[in-house]
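Chemist: Give me coordinates for this.
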Amino acid sequence: MNPIVRWFHQLGSPPTFDRFAARWTPWCYAVAVVLLGVGLWQALFVVPADYQQGDSFRILYIHVPSAWMSMFVFALMALYSAIALIWRIKLCEILAMACAPIGAAFTIITLATGSIWGKPMWGAWWDWDPRLTTELILLFLYLGVIGLYQAIEDHRAAARAAGLLSIVGVALLPIIRYSVVWWNSLHQGQTINLFGKSSMDSSMILPLLIMVLATKFWFLGSLLARARADNLRREAGKDWVARLAGDSA
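Modeler: Prediction:
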């Protein structure tokens, strides 16, 4: 068997995953904090003010990475759910359900920072703009996944039901992505292209990339921490959990 495939099979074991998560969660958080510090410092004190929006544009360094993460996490949750439904891998169920609260948090940050940004730009905290409306629907989908998972007592049945909702809901992501293209929108069009030419000045892009990396590492740390906690709850009563509790006592 391929060593990488064998490693993934071993990682599916609850005790192995617990050791993996315990080892790497602090490192993910540590890298995220360092990157956040560097990114925010550059965004606030190094990057020049925008010639049109002034200093108010700086909120994009939180808004844009959060918006990207809100969609990325939902897509990943749907992927984990599909794997869990097809191959009945319990760890993927756990990871999928651990994604939901984190993705919901990124979506809330996206909506909040968008409103703060919109007030000086549009003169209103909220407008039923296609991008804002579809992002709000994404939040409702996240809350639906969380609520469905919590409503069913059997963890595996709950994860399958909530996972199916996430798979269906993934159809919303391209609508969010292209809403500013398909409909008239107050929301500005795409100014940042990671794989092509951006209309944003190059001096402003580096802090944004740092913030994007920071949110990725924060997500990984949060995912591992939440998945580890759920894994331990599901495995409560097993010998390896009892030994772990004894070692930490």
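Chemist: C-alpha only now, for contacts and for neighbours.
Modeler: Fine.
Chemist: Counting neighbours, which bits of the lengthiest helix in the chain end up buried?
Modeler: Ranked by residue count, the top helix of the chain under DSSP state H comes out as helix 90-122. Neighbour counts over helix 90-122 (16 or more other C-alpha atoms under 10 Å) mark 90-111, 113-118, 121 as buried.
Chemist: now swap in stretch 187-196 and tell me
Modeler: Neighbour-count burial for stretch 187-196 [16+ other C-alpha under 10 Å]: His187, Ile192.
Chemist: Show me what the helix or strand that comes right after the longest helix of the chain is in contact with.
Modeler: Using DSSP states H and E, the helix or strand that follows helix 90-122 in sequence is helix 130-151. Contacts of helix 130-151 with the rest of the structure, by C-alpha atoms under 8 Å, 6 or more residues apart in numbering, involve 74, 97, 100-101, 103-104, 107-108, 111, 155, 158-159, 161-163, 165-166, 169, 172, 175-176, 179-180, 183, 185, 187.
Chemist: how about this one, so we can line them up?
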Amino acid sequence: MWQWLVRLYHRLGSPKWFYELTGKWIIWLALLSGVGMLVGVVMGLLFAPADYQQGDSFRIIYIHVPAAIIAQSGYMIMAVSGAIFLIWRMKMAAWVARAVAPLGASFCLIALFTGAIWGKPTWGTWWVWDARLTSMLILLFLYFGVMALQRAIESEDASHKAGAILSLVGLVNIPIIKYSVDWWNTLHQPATLKLTERPPMHPDMLIPLLIMIVATYLLFALLVILRTRNEILWHERKRSWIQELPEVAARIKGGQR
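Modeler: Below you'll find the predicted structure:
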């Protein structure tokens, strides 16, 4: 098992192998994420019962919670990719980190925006300097900082290093986000899903949420793969295997006419 993982790790470091392998996944990820989101949204909006305290306003949870989870997961993926680049100098890891950054920032922004919409009828205000909200806002700024470093430094190698270092430093914010509701007295409700406890939600509310979380992960994986493939096409554009790809060869041929 360990040897298989090592071989897979080295193969994923090959742009050509990654591009060819992930090309087979795109249609399935798109199909599964699309169907999953459709099912989750329909179940959450039409069939889940209203909350006994929040009424129908709680239904934004089916967008807010998956977005918040992906925002945190995306940052961890970006940081791990940055560490792999710093330690083993794997260029694919740097390209993955570059692909993840704007996606993670987008999901973080969605989480903050939907949280504000949810907070207005629940707390009576769009925003409070709550520990959970503030730490999520810091996460958004960390994403922006990593993206700025990746683009501001002229040397590509130096920009990858700077982005990787900042992403690793910012990892300290992830446990703060997760445990802020336990460490401090906050307005934000405690975590709904815990591995060590049975979820307090009714199954009719919980099942659509789980479906939406899985579907959002699949969508995120799809978007990361597409952006990473674009990074590969750009950085490897002069390689013969890139120019021999049917989609690239057709563009080259069309441009020569």
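Chemist: What helices and strands are in contact with the longest helix of structure 1?
Modeler: With contacts defined as 3 or more C-alpha pairs under 8 Å, 6 or more residues apart in numbering; DSSP states H and E, helix 90-122 of structure 1 has these neighbours: helix 60-87, helix 130-151, helix 155-169, helix 205-234.
Chemist: roughly how far apart are the residue positioned nearest the centre of structure 2 and Ile26 of structure 2?
Modeler: The centroid of structure 2 falls nearest to Gly74 when counting by C-alpha atoms, centre = their mean (3.6 Å). The gap separating Gly74 of structure 2 from Ile26 of structure 2 is 19 Å, by C-alpha to C-alpha, to the nearest Å.
Chemist: Over to Asp51 of structure 2?
Modeler: Taking C-alpha to C-alpha, one finds Asp51 of structure 2 at 37 Å from Ile26 of structure 2.
Chemist: circling back to that earlier point, format the helices and strands packed on helix 90-122 of structure 1 as CSV; extra columns: distance to Asp247 of structure 1.
Modeler: Listed next are these as CSV, based on distance: least, C-alpha to C-alpha, whole Å:
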stretch, distance to Asp247 of structure 1
helix 60-87, 32
helix 130-151, 30
helix 155-169, 27
helix 205-234, 15
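Chemist: Which strand or helix spans the alignment partner in structure 2 of Pro26 of structure 1?
Modeler: Taking TM-score structural alignment, the alignment pairs Pro26 of structure 1 with Ile27 from structure 2. Element membership for Ile27 of structure 2, per DSSP H and E: helix 26-42.
Chemist: average gap between that helix and structure 1?
Modeler: Taking mean C-alpha distance after the TM-score superposition for structure 1, the mean distance separating helix 26-42 of structure 2 from the aligned residues in structure 1 is 1.0 Å.
Chemist: what comes up buried for that helix?
Modeler: Neighbour counts over helix 26-42 of structure 2 (16+ other C-alpha under 10 Å) mark Leu29, Ala30, Ser33, Gly34, Gly36, Met37, Gly40, Val41 as buried.
Chemist: how much space between Val142 of structure 1 and Leu79 of structure 1?
Modeler: Wrong residue type there; residue 142 of structure 1 is Tyr, not Val. According to C-alpha to C-alpha, Tyr142 of structure 1 and Leu79 of structure 1 sit 15 Å apart.
Chemist: So for these two, which sits in the more crowded spot?
Modeler: Between Tyr142 of structure 1 and Leu79, Tyr142 has the larger neighbour count (other C-alpha atoms under 10 Å), namely 27 against 18.
Chemist: Per the alignment, name the residue of structure 2 opposite the more buried one.
Modeler: Using TM-score structural alignment as the criterion, Tyr142 of structure 1 maps onto Tyr143 of structure 2.
Chemist: For its match, give its distance to Met78 of structure 2.
Modeler: For Tyr143 of structure 2, the distance to Met78 of structure 2 - C-alpha to C-alpha - is 10 Å.
Chemist: Now the common contact residues for the two.
Modeler: What both Tyr143 of structure 2 and Met78 touch, as defined by C-alpha under 8 Å, 6+ apart, is the set Ala101, Ser167.
Chemist: What degree of burial does the residue nearest to Asp51 of structure 2 when sequence neighbours are not counted show, as a neighbour count?
Modeler: Excluding the flanking residues, the one nearest Asp51 of structure 2 by C-alpha to C-alpha, 6 or more residues apart in numbering is Phe58, at 6.6 Å. Using other C-alpha under 10 Å, Phe58 of structure 2 is surrounded by 20 other residues.
Chemist: thought Phe58 of structure 2 was touching Ala48?
Modeler: No: Phe58 of structure 2 lies out of contact with Ala48 (C-alpha atoms under 8 Å); the separation is 10.4 Å.
Chemist: what residue of structure 1 matches up with Pro190 of structure 2?
Modeler: Per TM-score structural alignment, Pro190 of structure 2 is aligned with Gly189.
Chemist: isn't Leu232 of structure 1 right up against Asp239?
Modeler: No: using C-alpha under 8 Å, Leu232 of structure 1 is not in contact with Asp239, being 11.5 Å away.
Chemist: These two: who's more crowded?
Modeler: Higher neighbour count among Leu232 of structure 1 and Asp239: Leu232, with 17 against 10, using other C-alpha under 10 Å.
Chemist: what sits against that one?
Modeler: Contacts of Leu232 of structure 1 by C-alpha under 8 Å, 6+ apart are Asp18, Val241.
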